[in-house]
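Asker: okay, sequence plus prediction incoming.
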Amino acid sequence: MSSLPSFPTLSYDLLDVFTLDPCKPFTGNPLAVVYGTEGLAQDQLQKIALEFNLSETTFPSLPSEEEKAKGIDYNVRIFTVEEELPFAGHPTLGTCFSLLSRSLIPPPPSPTTKIIQSCPSGLISLLVSSSPSLVHLSSPHKYISPAQLALPSSFLSIFSLPETTRTGIIRVSSCGLPFLFVQVEDEQALAEAKANGEGVRRMIEELKVKEKESVQGVLMFYVERIEGGEEGTVNVRVHDRMLYTQPGEDPATGSANIALGPVLLQTPSLNLPPDFTGTLNYTVAQGLEMGCPSQLFGRVVSEKGEVKECWIGGGVVKVGEGWIRVPEA
């Protein structure tokens, strides 16, 4: 039987977010949620994130009395292996799930009662199911704008796509983090795309984005409309891939897929009127090409063509827990 460590440690949960089924372990996007980090320096948090070497690691803390009075249920800081992010999707869902599973925040009395997260980008609303294995978040849509890209042939070569590949709508959209969205009208071509990291970097640098924010990556997507549904509701199926300037891709990107909703409202192939009033629901398959299948559920509410609400959600499951040593300051 091993003895307790003689050095300071922090506890953590290891989760999978945006899972299949909807809470099948070892699918979706992994996340580490680390507790007890209040008072640690930025450099110490960055070292912990680098040690886990996941796409993101989060560090939650409970609110002060003043923050509670503002309706805040918890605070969180989100780190990649390189930097702190103002917001990210799957870390938000996973952190909320972990706090609930540890009974650090009270469960909502009803499925329509919102949990409020505070992070550097602002306040994020979350809804959880009664389990709570399904978690959804809402983040205000900041903007959508046309993307001024180089010639289509140059774009296709960056992603090793055949010259015959047809692209549709191209936009930059943000619900907290800006991404470049490119519609590919051939699903097989999407599956076979391979990003040239240097080419992606040059393309992103050429983009002119509102608020001078740096585009995080390229979300290439295929979409098709599903016939039927209630009046005022449109349902679509999406297959997408998140490609970055560095090699590799992301198995499930909540912050990009929530900003996809407003792009879909403007996608000509879906045949929505410019003054569409109603709800567009979209089910996303991501991570297939990298062997990490994920499923995300998106919803965008529009009133006379104006975006009113953006939601993204999915399954969350705990796959591990443990402790990690506190890095030296």
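Answerer: Sure thing, it's come through. Because the structure is predicted, anything quoted here is derived from the model rather than measured. Numbering: from 1, shown residues only.

Asker: only C-alpha atoms from now on, for both contacts and neighbour counts.
Answerer: Noted.

Asker: ok, how many other residues are close to residue 39?
Answerer: Residue 39 is flanked by 7 other residues according to other CA atoms under 10 Å.

Asker: got a list of what the most centrally placed residue in the chain touches?
Answerer: Nearest to the mean C-alpha position of the chain, counting by CA atoms, centre = their mean, stands residue 254 at 1.6 Å. Residues near residue 254 by CA atoms under 8 Å, 6 or more residues apart in numbering: 88-90, 296, 312-313.

Asker: try 10 Å this time
Answerer: For residue 254, the contact set (CA atoms under 10 Å, 6 or more residues apart in numbering) comprises 17-18, 29, 87-93, 136-137, 260, 296-298, 311-314.

Asker: how about residue 144?
Answerer: 171-175, 178-180, 209-210, 259-260, 262-263, 266.

Asker: same check, this time on residue 180
Answerer: 144-147, 170-174, 204, 207, 209, 215-220, 242-243, 256, 259-260.

Asker: out of the residues you listed, list just those in helices.
Answerer: When the contacts of residue 180 are checked against helices (DSSP state H), the matches are 204, 256, 259-260.

Asker: structure B:
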Amino acid sequence: MRLDLVDVFVNGALSGNPLAVVHGADGLSGEAMQSLARWIGFSETTFLLTPTHPEADYRVRIFTPTLELPFAGHPTLGSAYAWRAAGGVAKGARIMQECGVGLVPVRAEQGRLAFRAPPLRRSGPLSEVELAAALAQLRLAPGDVIEAVHVDNGPPWQLLRLSSAQAVLAVSPEATAREVVDLGLIAPSDASGIDWEIRGFFTGPGGVLVEDPVTGSLNAGAAIYLYESGLATGDYVAAQGRKVGADGRVYVSRDTEGVWIGGEVRAVSAGGELSSE
């Protein structure tokens, strides 16, 4: 089996979200995949498999160190990049990924890859109980939040919109996760070349709250929310990761086919041999 390490949503060297991609993983059990993802320790590790859908170019299973996800954004772009770099040729005009939420198209654009955002499985405002829990976890007051909504597209993201990028960057959440939730923060930015500032948090091993460097699924859910609410109308750029030493860029657009989440992917290590033992 081949193991690639790639960096997704980069804005310079080692500035995005790392991903491990295992090729030819049909012989691995789900338990073996989970064990390897835990050992590697990245936010996600993906396993490329023979597709079962006739339109798909490959099938992917996506694991965090503790669980399997039906969909995730930076693993989608990183897997597509690694599959193509290993000689994969799409059946059609676009790469078609098969994963837990179904088929996800990936296209090349301006030196980047972009996936079409899957539809939200849940939207609408957080309940009073959900909002109270999110505020406590993030150590925010009710007046700090302009709007709080569900943007669940596989991961059950809860998105809180604040007044400014400075307010987003100033948030200092509790280090221990109160419950298993995925929390996102977003606000408009006045920095050059950046339209929105985003941060994303999830529950890691041992119940620790982990901040993700750059999160494709959160950006995908946030984009649908921004477009549907009229807060975004044209293409925009989101920044994420500056509080954890990253500096990712996410390029978002919308056309008649849907919302597209794009970013640059770079190889860090390619073609390593992974033992099956």
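Answerer: Nice, thanks for sending it over. Since the structure is predicted, the reported quantities are computational estimates derived from the model, not experimental observations.

Asker: just the closest of the ones in helices among the contacts of residue 180 of the first structure to residue 188 of the first structure, please.
Answerer: When these are compared for distance to residue 188 of the first structure (CA to CA), residue 260 wins out at 20.3 Å.

Asker: hmm, that closest one is touching residue 297, no?
Answerer: No. Using CA atoms under 10 Å, residue 260 of the first structure is not in contact with residue 297, being 11.4 Å away.

Asker: and the buried ones among the contacts of residue 144 of the first structure, selectable in ChimeraX?
Answerer: A single ChimeraX command selects the buried members of the contacts of residue 144 of the first structure (16 or more other CA atoms under 10 Å):
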select :171,172,173,174,175,178,179,180,209,259,260,262,263,266
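
Asker: pull the number of nearby residues for the residue mapped onto residue 148 of the first structure from the second structure.
Answerer: Using TM-score structural alignment, the partner of residue 148 of the first structure in the second structure is residue 127. Residue 127 of the second structure: 12 surrounding residues under other CA under 10 Å.

Asker: could you measure from residue 127 of the second structure over to residue 133 of the second structure?
Answerer: 10 Å (CA to CA, to the nearest Å).

Asker: one more: residue 71 of the second structure?
Answerer: Applying CA to CA, the value for residue 71 of the second structure to residue 133 of the second structure is 25 Å.

Asker: of the two, who's got more company?
Answerer: More neighbours surround residue 71 than the other of residue 71 of the second structure and residue 133, with 24 against 15 (other CA under 10 Å).

Asker: which SS class is the equivalent of the more buried one over in the first structure?
Answerer: By TM-score structural alignment, residue 71 of the second structure lines up with residue 87 in the first structure. Recorded secondary structure, residue 87 of the first structure: coil (DSSP: H, G, I helix; E, B strand; the rest coil).

Asker: am I right that residue 87 of the first structure is in contact with residue 80?
Answerer: No. The pair residue 87 of the first structure and residue 80 fails to qualify as a contact (CA under 10 Å) at a distance of 11.0 Å.

Asker: now do the same contact list for the match of residue 148 of the first structure.
Answerer: 133, 148-150.

Asker: of those residues, just say which sits nearest to residue 243 of the second structure.
Answerer: Residue 243 of the second structure has its nearest neighbour among the contacts of residue 127 of the second structure in residue 148, at 21.6 Å by CA to CA.
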